[in-house]
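Student: Need a 3D model of the following:
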Amino acid sequence: MPNELKVGTRRVGDFIDFYPDTPEVKVTLERSERGINVTLPWSDPESPYAQWFTAGRGREQISAGPEPLPAPRRVLFYDSHGSVLLIRCWPRGFHSNMMGPGTGRLWARAAIMGVRENLEFERPHGMQTEISGLRAWLGITSWQETASWGTGTYSASLTSQSVSTIEVGEVNGMRLSFQPSWQLVPEEDHDRRVVLDLLRIVTRSAEPLDWDRHLDVHRAIRDLLVLSRWHEESCVVVFALRSDDPIRTIDNKEHGEQWRAVIVAKEDRASFLSRHRQHLVQYDELQVHGIARWLRIRDEFARALDPVVSSIELRGTTANTLLAHTGPGLEALGYLLMLRDGASEKSATRANLRSRFDRILKDVGDVLPFEGSTWANETVAAYNGLKHANRAEPAAVDVLNLWRESVMVVRAWVALELGVPFNEVKERLAADPQRNGYIKVE
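Tutor: Presented below is the predicted three-dimensional model:
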């Protein structure tokens, strides 16, 4: 078995927490639908491993002694198949007998495969992710397909091709690029080959940066795709780089940098959109400079855009929750636009909700597939109806439609802010599936 960590994997091996005095212990490494964890055993409650889980929970150490060390944020697992570095760890869940043995679980947000040293991978020099829908949006492929027909015959071939990396430039102390590639993956029985057409987002920094600082840039690209066609997209970390972890041969000579495979705890990849849905914002219109502009907008208007984008992930919730979640984003957008116009913080803060909506509509104009002033009036009334118990509560289907229209307002604003021609935005919104309202079923 190779050094893998697929869902359903359970491996038993050695545990290294990088503390000098903790005893040797065998642990179980597991990856399930719930995440990645190691199960740690102990024989008595004074074990340092027990203290990671029981301290502060009414199960304090019995004898006087040095203060127990906290659970480590980074640990190493090692068995006959290889090594796995677990990062951003925390203890959660244990079972033990009074004055006796027990077990606890140490969970990890990510596993770095093949690492054997105490390296700070939670602060990498580079990160690669796969974002669903991005390759198709860019309109690039690493394969060339040809077909030919003869008399009663048909043949087809796929030929790999080299596609240049798209260099976006410097973003928040990192160099951002889009890197196309291909891969031919044999299945276990080697009877079939899986052809992959890949595109990875790459950020690199001269100095190590926090994991989330890298990831925020990747997620910003995903957010643009979400707003563009209003379909849930995923952003999954697949490789990480540390400059102090080069490729080394058995003679300890260094042979260049090494990208390590990453397994994240929750690898929720977006489902494939089976039917065509046109993008509101198209790459041909943006090019590299447009993507750089989007990243600046994403930073400047994060308080406005975050609630709108994240509302697409609220599955199975109520209409009231959707509007209550998105409403603060609309409020923030109007407020930030007022500040950008030169208004003082005091006057922008005092502006009521309708004034903030009017400021958004000033940019959006009549590009919307519905009447903007009607949307503003009804959304203000519904939003206040949700917040104040002394006002009439709006009907659920009306609230759902106001949430839908509110999202379209923000999507339209983003497209126009990025420089998509007004007539193009209007035409695309008129054909966008989100223009269709929800209907109450009796």
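Student: CA only for contacts and neighbour counts going forward, please
Tutor: OK.
Student: longest strand in this protein, by residue count?
Tutor: In the chain, with assignment by DSSP state E, the single longest strand is strand 82-96.
Student: Contacts only, for Ala430.
Tutor: Contacts for Ala430 (CA atoms under 8 Å, 6 or more residues apart in numbering) come out as 368-369.
Student: Now do the host helix or strand of it: distance to the chain's middle.
Tutor: Using DSSP states H and E, Ala430 maps to helix 422-431. Relative to the chain's own centre, helix 422-431 is displaced by 29 Å; criterion: CA atoms, centre = their mean, to the nearest Å.
Student: Which residues in it does the neighbour count mark as buried?
Tutor: 425-426, 428-430 (16 or more other CA atoms under 10 Å).
Student: what do you get for stretch 181-198?
Tutor: 181-182, 197-198.
Student: Identify those among those residues that sit within helices.
Tutor: Per DSSP state H, helices hold no members of those.
Student: Out of the residues you listed, the closest to Arg109 would be?
Tutor: Arg109 has its nearest neighbour among the buried residues of stretch 181-198 in Leu198, at 24.3 Å by CA to CA.
Student: and the two most separated of the buried residues of stretch 181-198?
Tutor: Ser181 and Asp197 (6.6 Å).
Student: Now list whatever residues contact both of the two.
Tutor: Ser142.
Student: would JSON lines of the buried residues of helix 422-431 with distance to Tyr49 be doable?
Tutor: Output for the buried residues of helix 422-431, formatted as JSON lines (distance: CA to CA, whole Å):
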{"residue": "Val425", "distance to Tyr49": "59"}
{"residue": "Lys426", "distance to Tyr49": "61"}
{"residue": "Arg428", "distance to Tyr49": "59"}
{"residue": "Leu429", "distance to Tyr49": "58"}
{"residue": "Ala430", "distance to Tyr49": "61"}
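Student: closest to Gln61 among those residues?
Tutor: Leu429 (64.0 Å).
Student: Pretty sure that closest one sits against Asn423.
Tutor: No - Leu429 is beyond contact range of Asn423, at 9.9 Å (criterion: CA atoms under 8 Å).
Student: What residues sit buried inside the strand or helix carrying Phe77?
Tutor: Here Phe77 sits within strand 74-79, counting by DSSP H and E. Within strand 74-79, the residues that qualify as buried are 74-78, counting by 16+ other CA under 10 Å.
Student: Now do the contacts for Phe357.
Tutor: Contact partners of Phe357, counting by CA under 8 Å, 6+ apart, are 330-331, 334, 376.
Student: Secondary structure element holding it?
Tutor: If you go by DSSP H and E, Phe357 is part of helix 353-364.
Student: Could you also give me the structure for this second sequence? I'd like to compare it with the first:
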Amino acid sequence: MGMLHFKNDKLPDTKALLRIHDGHIDITIVWNPSDSTFERCFFSEHVFYADDPDRKKYIYDLPRQIWFRDSQGSVDLLGCKVRSCKEKYGAGANGIIDAEYAVFDASVGEDYSRVNAVRTSLDGLREWLGISSVLVSAPIVDSNNRVKEREYTLKCPADSIGTGIPAFDFVPHWAVSVSGDTTELHDLAYMESDSHEVKRWQTHLENHRAMRDLLRISSWTEHLLSIEAVSREDDPLWVESGIPYQERWCKVAELYPNAHSYARRLNYLIEYFDFCNGDLSSWFSLRDAYARGIDPIVSLFSMRGASIEAWVVQLSIGFEALGYQLLQEKGISKNKAGASPFISRLRAIASELGDDWPFNLEQWELEMTESYNSIKHANRAPVDRLQSLNAWRKGILVFRSWVALRLGVSKDQLLFRLQLDSLIHPYVRIEQI
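Tutor: Model (predicted):
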């Protein structure tokens, strides 16, 4: 239980209960029905108030940003909106507010919707970088070959690792957690972006999401991105004398956080060491240059529960745009490229893969075109869904391989990695297993 602060003279500070549980961030406030100050924020959409017909005297829309403070500190709540409210005659009224983000230890009144720095975690990043902050010694055993001693050293391999992108770095980190008889060592790697000017979170996160997309494409596995902490230069930590002494990193809790962990090591078509001196700028440039083709394909990760037909169409939308762009690069005019059939656009992409491919590219072009056209045109005969699914599977391999070759992965290395990729194996009907 604590106090809510709205930074608005028309909304007084009020008692509230903040709960962060099961992926939810909610705030409950209670008010006396005789005081309509907060009632108007919850019921105003359907109520006309005679004492304020022009809606200028009171506040009727809940602020998107609210501050909470209790004995444990302060929290900046962002993306606030009304969830529900109820009033019971003679017992008062209460309302529940949902927040998208909770920024812990943020000074009350400081606007953390704009920050100077953002720190995120990305599933699989540390493994992809090939780094570790946990050094393990060889075990010391007794005469019965039982392990008696093993030493763990926690040491970051570097303060930060450059990416080739200004003001965007990888930061190795480690942590220790203790629960009863269990002690866990956490081997971590964060991504950090910073700016001299305060920026919205979404602006900071552009580079973070680009890295997530690279790992998604490389492994064709979801890599979940979570915001860990944010910082403002004008809100440092202070000593009692009023002198700032350290940058303040405020931990962040998200609505519906992305909790995920890997139970196995992933195989990547594109590895960190494929980039010269760890300079990832070639990926950022490729992603920007071919965004109209790449973005629709990567968005397949938000369509996990969709139908086979939806997957084929979404992939084809990306191929339409990518092939159109590649045809123009090959010297075809804009008008002719725009009028080119779908199969010609697929050939423009497949032609960059060369010969000796794990599957017949010409056959794939025909199957992909047939599947796409049968879905797009109602007058076409439907294609067997297994054929469509395998055309989609091969299409994903073509796209990922095209990205890998464009980023400098050698053909021989790519072919070797493809043999270890889960999508190299065709889908079959259950009765064929």
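Student: which one of the buried residues of helix 422-431 of the first structure is nearest Trp90 of the first structure?
Tutor: Using CA to CA, Leu429 comes nearest to Trp90 of the first structure of the buried residues of helix 422-431 of the first structure, at 45.3 Å.
Student: Can you tell me how far the alignment partner in the second structure of the closest one is from Trp220 of the second structure?
Tutor: The equivalent of Leu429 of the first structure in the second structure is Leu418 (alignment by TM-score structural alignment). Using CA to CA, to the nearest Å, one gets 12 Å for the distance from Leu418 of the second structure to Trp220 of the second structure.
Student: Now the strand holding Phe77 of the first structure on the second structure. Mean distance?
Tutor: By mean CA distance after the TM-score superposition for the first structure, the fitted strand 74-79 of the first structure averages 1.1 Å away from its aligned residues in the second structure.
Student: That strand maps to which residues in the second structure?
Tutor: Under TM-score structural alignment, the match for strand 74-79 of the first structure is residues 65-70.
Student: So what touches the matching stretch?
Tutor: With CA under 8 Å, 6+ apart, stretch 65-70 of the second structure has contacts from 1-7, 18, 74-80, 108-109.
Student: what about 7 Å?
Tutor: Identification of contacts with stretch 65-70 of the second structure by CA atoms under 7 Å, 6 or more residues apart in numbering yields 1-6, 74-80, 108.
Student: Quick one, which of those residues are buried?
Tutor: Neighbour counting over these (16+ other CA under 10 Å) leaves 2-6, 74-80, 108 as the buried ones.
Student: Quick one: map Ser84 of the second structure onto the first structure.
Tutor: Checking TM-score structural alignment: Ser84 of the second structure goes with Gly93.
Student: Could you measure from that match over to Asn401 of the first structure?
Tutor: 42 Å.
Student: and those two? which has more neighbours close in?
Tutor: Asn401 (21 against 12; other CA atoms under 10 Å).
Student: before we move on, which element is Ala110 of the first structure in?
Tutor: strand 102-113.
Student: Could you check the angle that strand makes with strand 74-79?
Tutor: Orientation check (axes from the mean of the first three to the mean of the last three CA atoms, to 10 degrees): strand 102-113 of the first structure against strand 74-79 gives 90 degrees.
Student: which bit of the second structure covers whichever helix or strand comes after strand 102-113 of the first structure?
Tutor: Once strand 102-113 of the first structure ends, the next helix or strand along the chain (criterion: DSSP H and E) is strand 126-131. Using TM-score structural alignment, the residues of the second structure aligned to strand 126-131 of the first structure are 117-122.
Student: superposed on the first structure, where does that stretch end up, distance-wise?
Tutor: Taken over the aligned residues, the distance from stretch 117-122 of the second structure to the first structure averages 0.8 Å (mean CA distance after the TM-score superposition for the first structure).
Student: how close does the match of Leu429 of the first structure get to Leu397 of the second structure?
Tutor: 8 Å.
Student: Equivalent analysis for Asp105 of the second structure, please.
Tutor: Asp105 of the second structure is 46 Å from Leu397 of the second structure, by CA to CA.
Student: Check Gln387 of the second structure too.
Tutor: 15 Å.
Student: next one: Val147 of the second structure
Tutor: As judged by CA to CA, Val147 of the second structure and Leu397 of the second structure stand 45 Å apart.
Student: Check Asp76 of the second structure too.
Tutor: 44 Å.
Student: Kindly report the same for Asn335 of the second structure.
Tutor: Asn335 of the second structure is 29 Å from Leu397 of the second structure, by CA to CA.
Student: corresponding residue for Leu322 of the second structure in the first structure?
Tutor: In the first structure, the residue matched to Leu322 of the second structure (TM-score structural alignment) is Leu333.
Student: Which positions in stretch 26-42 of the first structure come out as buried?
Tutor: Judged by neighbour count using 16+ other CA under 10 Å, the buried positions of stretch 26-42 of the first structure are 26-31, 35-42.
Student: ok, which pair from the residues you listed is furthest apart?
Tutor: So, those by CA to CA: farthest apart are Gly35 and Trp42, at 22.5 Å.
Student: related to what we said a few turns ago, got the buried ones among the contacts of stretch 65-70 of the second structure as JSON lines, with distance to Ser132 of the second structure columns?
Tutor: Formatted as JSON lines, these follow (distance: CA to CA, whole Å):
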{"residue": "Gly2", "distance to Ser132 of the second structure": "41"}
{"residue": "Met3", "distance to Ser132 of the second structure": "42"}
{"residue": "Leu4", "distance to Ser132 of the second structure": "42"}
{"residue": "His5", "distance to Ser132 of the second structure": "43"}
{"residue": "Phe6", "distance to Ser132 of the second structure": "44"}
{"residue": "Ser74", "distance to Ser132 of the second structure": "34"}
{"residue": "Val75", "distance to Ser132 of the second structure": "33"}
{"residue": "Asp76", "distance to Ser132 of the second structure": "33"}
{"residue": "Leu77", "distance to Ser132 of the second structure": "34"}
{"residue": "Leu78", "distance to Ser132 of the second structure": "34"}
{"residue": "Gly79", "distance to Ser132 of the second structure": "36"}
{"residue": "Cys80", "distance to Ser132 of the second structure": "38"}
{"residue": "Val108", "distance to Ser132 of the second structure": "37"}
